[in-house]
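A.B. asks: sequence? don't have it. structure:
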């Protein structure tokens, strides 16, 4: 009897948290638009990086260092292909986002997840927030260079 009561309470909680499964996409888009402040720049994100100089060519050593860091800090949640693991795959990320946005997201994920409608939508798919890995600016730049290499930049 006690187990039945626990199951019933858990069922009610799940139902209440899910809004009965009756949220429409119109209310979702209105919600994400309302969460995006007027000073949020979707091309730059939130953080200290306003301009990231990538140089003319790929820095191979920096990309190699970035892969080593990513293998330790990122690969448990991200594949380097289009496939999703816990988080989205990395293929094409440097084509979809500006370098400043990527650097700001790598070093400052929480405020960006809270304010970027695309990240909020991604969170609904992945169900896990990207943790702040406390990467240095230099390590984040190396990961960005590896992402560029992963996307075919020479």
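C.D. replies: Yep, it's here. What you see is a predicted model; the values in this text were computed from it and never measured.

A.B. asks: going forward, measure contacts and count neighbours with C-alpha atoms only.
C.D. replies: Fine.

A.B. asks: Tell me the buried residues in stretch 93-106?
C.D. replies: For stretch 93-106, the neighbour count (16 or more other C-alpha atoms under 10 Å) marks 93-94, 98-106 as buried.

A.B. asks: Show the end-to-end separation of it, please.
C.D. replies: One end of stretch 93-106 sits 12 Å from the other (C-alpha to C-alpha, to the nearest Å).

A.B. asks: And here is the other one:
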């Protein structure tokens, strides 16, 4: 009887405390935090996106040092899903991204993709093609700006 009681208690603890965490894979669904927020597309600005960047000043010419640093960050955090060409990998290719989107939109998206995927009709259409929701890579301001400069270099800015 004692062994049966111990076994039942152990099973109960295992079942009740064994919260399974999602460790990868399905980024097609918003996180619990995002799902709790209403997707109010009426206040969404498709030119700027959603985030803290209202104005991003780009130089008339490419900042080569920033682009080089951006390439390094992209190789660690981005190129497993994105190619610098127009070819889709997991996510869309980056070729021409700086001509399709304003710098503010790019900065807001790469630093905080979830609200934009939830509200932006173009991002929702892209999600239907790619089937994988872009995860937040936790980029800081400098990393994001350097990646933007690398994207500009990739698009032929000199």
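C.D. replies: Structure received. Please read all numbers here as calculations on a predicted model, not as lab measurements.

A.B. asks: returning to what we had before: nearest to residue 63 of structure 1 among the buried residues of stretch 93-106 of structure 1?
C.D. replies: residue 94 (13.5 Å; C-alpha to C-alpha).

A.B. asks: Run through the residues that contact that closest one.
C.D. replies: Residues touching residue 94 of structure 1, when contacts are defined by C-alpha atoms under 8 Å, 6 or more residues apart in numbering, comprise 102, 147-148, 151.

A.B. asks: excluding its backbone neighbours, what's nearest the equivalent of residue 102 of structure 1 over in structure 2?
C.D. replies: Residue mapping for residue 102 of structure 1 onto structure 2 gives residue 106, with TM-score structural alignment as the criterion. Leaving aside its chain neighbours, residue 106 of structure 2 sits nearest to residue 148 (7.2 Å; criterion: C-alpha to C-alpha, 6 or more residues apart in numbering).

A.B. asks: May I ask which helix or strand encompasses that neighbour?
C.D. replies: With elements delineated by DSSP states H and E, residue 148 of structure 2 resides in helix 141-154, which encompasses its position.

A.B. asks: Now for residue 111 of structure 1: which residues touch it?
C.D. replies: Applying C-alpha under 8 Å, 6+ apart to residue 111 of structure 1 gives the contacts residue 46.

A.B. asks: Now check structure 2 for the residue matching it.
C.D. replies: Using TM-score structural alignment, the partner of residue 111 of structure 1 in structure 2 is residue 115.

A.B. asks: Remind me which helix or strand its match belongs to.
C.D. replies: Following DSSP H and E, the helix or strand that holds residue 115 of structure 2 is helix 113-119.

A.B. asks: Then residue 76 of structure 2?
C.D. replies: Element membership of residue 76 of structure 2, judged by DSSP H and E, is helix 64-77.

A.B. asks: Following element in sequence after the longest helix seen in structure 1, please.
C.D. replies: Secondary structure assigned by DSSP state H gives helix 2-17 as the longest helix of structure 1. As assigned by DSSP H and E, the chain's next helix or strand after helix 2-17 of structure 1 is helix 25-35.

A.B. asks: Check what contacts that following helix and list those residues.
C.D. replies: Taking C-alpha under 8 Å, 6+ apart as the criterion, the residues outside helix 25-35 of structure 1 that touch it are 114-117, 120.

A.B. asks: Please apply the same query to stretch 71-87 of structure 2.
C.D. replies: Outside of stretch 71-87 of structure 2, the residues within contact range by C-alpha under 8 Å, 6+ apart are 88-96, 137, 143, 146-147, 150, 154.

A.B. asks: cutoff 10 Å now
C.D. replies: Contact partners of stretch 71-87 of structure 2, identified using C-alpha atoms under 10 Å, 6 or more residues apart in numbering, comprise 65-69, 88-97, 110, 132, 134, 137-139, 143-144, 146-151, 153-155.

A.B. asks: In structure 1, what sits opposite the residue nearest to residue 106 of structure 2 in the alignment?
C.D. replies: With TM-score structural alignment as the matching criterion, the partner of residue 148 of structure 2 in structure 1 is residue 144.

A.B. asks: One more: residue 36 of structure 2?
C.D. replies: For residue 36 of structure 2, no equivalent position in structure 1 is identified, counting by TM-score structural alignment.

A.B. asks: separation between residue 36 of structure 2 and residue 42 of structure 2?
C.D. replies: Applying C-alpha to C-alpha to residue 36 of structure 2 and residue 42 of structure 2 gives a distance of 17 Å.
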